[in-house]
Structure formats: structure tokens, C-alpha cells
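Engineer: coords please:
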Amino acid sequence: MDRVWLFYAIQVAASGYAIFRGGAPERLTGLALLLAAGSTGLIQQNIPVLFAGLEVGVMLVDLILLAVMIVITLKADRFWPAWVTALHGLGTGAHLARALSPDVIRLVYAVLSAAWSYPIVLLLVIGTVRHSRRIRAHGWDLDWSRQDPTIR
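Structural biologist: Next up, the predicted model:
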């Protein structure tokens, strides 16, 4: 259980950094990841044996986060959200694998659905650092595609 609290600490730090130092895509992603992690934690408190069956509540949270990330990826003037969306899609796909084949080993299901969380948080931090550097270098950074650079 210590690794779960360690992940929460890392997620809070990364999301806080993105919310305070990032542009709109970083702030929205940081908030979405924070809400998804918190929701998943609350949902899993009521499950006596984790990943023994299809985690419907966690799957719903993951599907909502996937939809949010797809919208951010399509609208943002950044490349890193595409990687976040792809990695989260892999994690969300673990629920599909479990739904199609209940014989999927419990540990495999757990690892496949959660392992992508760490690189996703790292990508959020990298995206925020790069945004901050562009702001320092140019004085502005487009948040969304087709945005007029003279409007800040």
C-alpha cells in the first residue's frame, strides 16, 4: 500500500506543478489526472479484493479520463498529450481485455491498468517544463491549435 501513497504524492506534486506553472493543456491534464487518481482511490476503498473481477468503477473513471485526454490532444498545440492519451489508452484497454476474457490473471490485469500511470505523470512534468521554457524564451506559448499568437 506504500507504493499507492507514493504514487499519490508524486501525482499531487506533478499536478500542482502543472496547475501553477503550465499552460491551459498542462493545467487541464494535471487537474484531470488528479481527479481520476482521487476517484479511483475512493472507488477502490469499497472493493474487498482488488482486480479479482472487472473493476467497473475504475473502468468508468478511466474511460472518462480517456475522453478528456482525447479532447485535449485534439485541441492542444502540444505533442506530449498524444503520448499521454496513447499510454492511458493502453491502461484502459486492460479493462477491455478483462471484460473479454475473465481468465486474465489478476496480477496482469492490475499491472496493465496501472503501470502506465508513472510515465503519464512524467510526461505531464516534461510538458510543463517545456511550456515554462518557451514562455521564458519567447514571452508566450500557444495553448490551443489555431489560436492567434497576439492574443494572450
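Engineer: rest of the way, CA atoms for contacts and neighbours
Structural biologist: Noted.
Engineer: can you map out the helices along the chain?
Structural biologist: Taking DSSP state H as the test, the helices found in the chain are 2-21, 24-45, 56-75, 80-100, 106-114, 117-138.
Engineer: For these, give me TSV that also has mean neighbour count.
Structural biologist: Formatted as TSV, the helices of the chain follow (neighbours: other Cα atoms under 10 Å):
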stretch	mean neighbour count
helix 2-21	16
helix 24-45	19
helix 56-75	18
helix 80-100	19
helix 106-114	16
helix 117-138	17
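Engineer: any idea which residue sits dead centre in the protein?
Structural biologist: In the chain, the C-alpha nearest the mean C-alpha coordinate belongs to residue 33, at 4.4 Å (Cα atoms, centre = their mean).
Engineer: pretty sure it is touching residue 15, no?
Structural biologist: Yes: the pair residue 33 / residue 15 is scored as a contact, 7.4 Å apart, by Cα atoms under 8 Å.
Engineer: right, and residue 23 touches residue 133 too?
Structural biologist: No: taking contacts as Cα under 8 Å, residue 23 lies outside contact range of residue 133: 11.5 Å.
Engineer: For the comparison step, fold the sequence that follows:
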Amino acid sequence: MLLKLLFMTMLLGTCGIAFWKGRNSEKWTAVLLLSAAVASWVFETRHFYGTETGILIIDLMLLAYLLVLALQSDRFWPLWAAAFQVVGTSIHLASIVDSTIWPAAYATAQVFWAYPVLLALGVGTWLEARYRAW
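Structural biologist: Sure thing, here's the model as predicted:
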């Protein structure tokens, strides 16, 4: 419960900063991260035995957006966010290849990689706002 509260606080704080200080790419990323978080909570089965197919689809769609953004953007944070999302999505692929992965490890790895994506957005928004202030 405490970890969910921490994630919600970080998610809402980071997305709030992106809406307040960010440009269009930061705002769209915040919308998609919020949508992905809500959709993940709706589709998660909470047992983590086998691949979480619904969350895999959500993560793949978010990854596609972040990759396109990273290729089109003139900023560095989308590259970092896309890289972290690649690692997070590869956790699902590992569970497809090896279905004997310990469920707690799968769940932890799946949740862990959302934090660096948020961190990339937050730091990128902060640096962009700071740069524009000059």
C-alpha cells in the first residue's frame, strides 16, 4: 500500500510539473503516463503467474509513443524515457520466454521501471523550463 501511495505521489507530482512547466511533448507524455497507470490498474490480474497480457499491450503502446518521440525530439529526456520503457517492456518478454519466473520478481520488476520513466520526464521538464527561463 505504501509503494502504491509513493508511486501515485510521484506520478501526480511529475505529471503536474509537466502540465505546468512543460511544452507539448511533456504534456502529451504526462497524459499518456496517467492513462497507462489507470489502464494498468484496471487490467492487472494481481497474480503475476504468467504474462500480464493487458499490461504488456499498454506498455507496448507507451513504448511506441516514447520511441517516436525520442526519434523526433530535440531533447534528451525522451531517449532516457524510451530506454527505461524498453527495459520495462522486456520484463514481459522474459515472462513469455520463461514462465517459471517467480511472480514477486515479475511484479517488482514490472513496477520498478515505471519510476525511471517518471524521473526522465520530471528532470527533462525541469531542465527544459530552466533553459527557457534564460
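Engineer: ok, the residue nearest to the centre of the first structure - contacts?
Structural biologist: The contact partners of residue 33 of the first structure, by Cα atoms under 8 Å, 6 or more residues apart in numbering, come to 11, 15, 65.
Engineer: how about 10 Å then?
Structural biologist: Taking Cα atoms under 10 Å, 6 or more residues apart in numbering as the contact definition, residue 33 of the first structure lies against 11-12, 14-15, 27, 39, 62, 65, 68-69, 117, 120-121, 124.
Engineer: can you check residue 126 of the first structure too?
Structural biologist: By Cα under 10 Å, 6+ apart, the contact set of residue 126 of the first structure is 14, 18, 26, 80, 120, 132.
Engineer: The fifth one pairs with which position in the second structure?
Structural biologist: Read it as residue 120 of the first structure. Here residue 120 of the first structure is matched to residue 117 in the second structure, going by TM-score structural alignment.
Engineer: Tell me who's in contact with the closest residue to residue 7 of the first structure other than its chain neighbours.
Structural biologist: Nearest residue to residue 7 of the first structure, sequence neighbours excluded (Cα to Cα, 6 or more residues apart in numbering): residue 118, at 7.7 Å. By Cα under 10 Å, 6+ apart, the residues touching residue 118 of the first structure are 7, 10-11.
Engineer: Pipe these into a markdown table and attach distance to residue 103 of the first structure per row.
Structural biologist: Supplementary listing: those in a markdown table, determined by distance: Cα to Cα, whole Å:
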| residue | distance to residue 103 of the first structure |
| --- | --- |
| 7 | 28 |
| 10 | 33 |
| 11 | 31 |
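Engineer: still contacting in the second structure, which of the residues you listed?
Structural biologist: On the basis of both residues aligned by TM-score structural alignment, their matches' Cα atoms under 10 Å, what survives of the contacts of residue 118 of the first structure in the second structure is 7, 10-11.
Engineer: Next, the distance between the ends of stretch 17-28 of the second structure.
Structural biologist: This stretch, stretch 17-28 of the second structure, spans 12 Å end to end (Cα to Cα, to the nearest Å).
Engineer: Revised request: answer the last question for stretch 90-103 of the second structure.
Structural biologist: End to end - Cα to Cα - stretch 90-103 of the second structure spans 15 Å.
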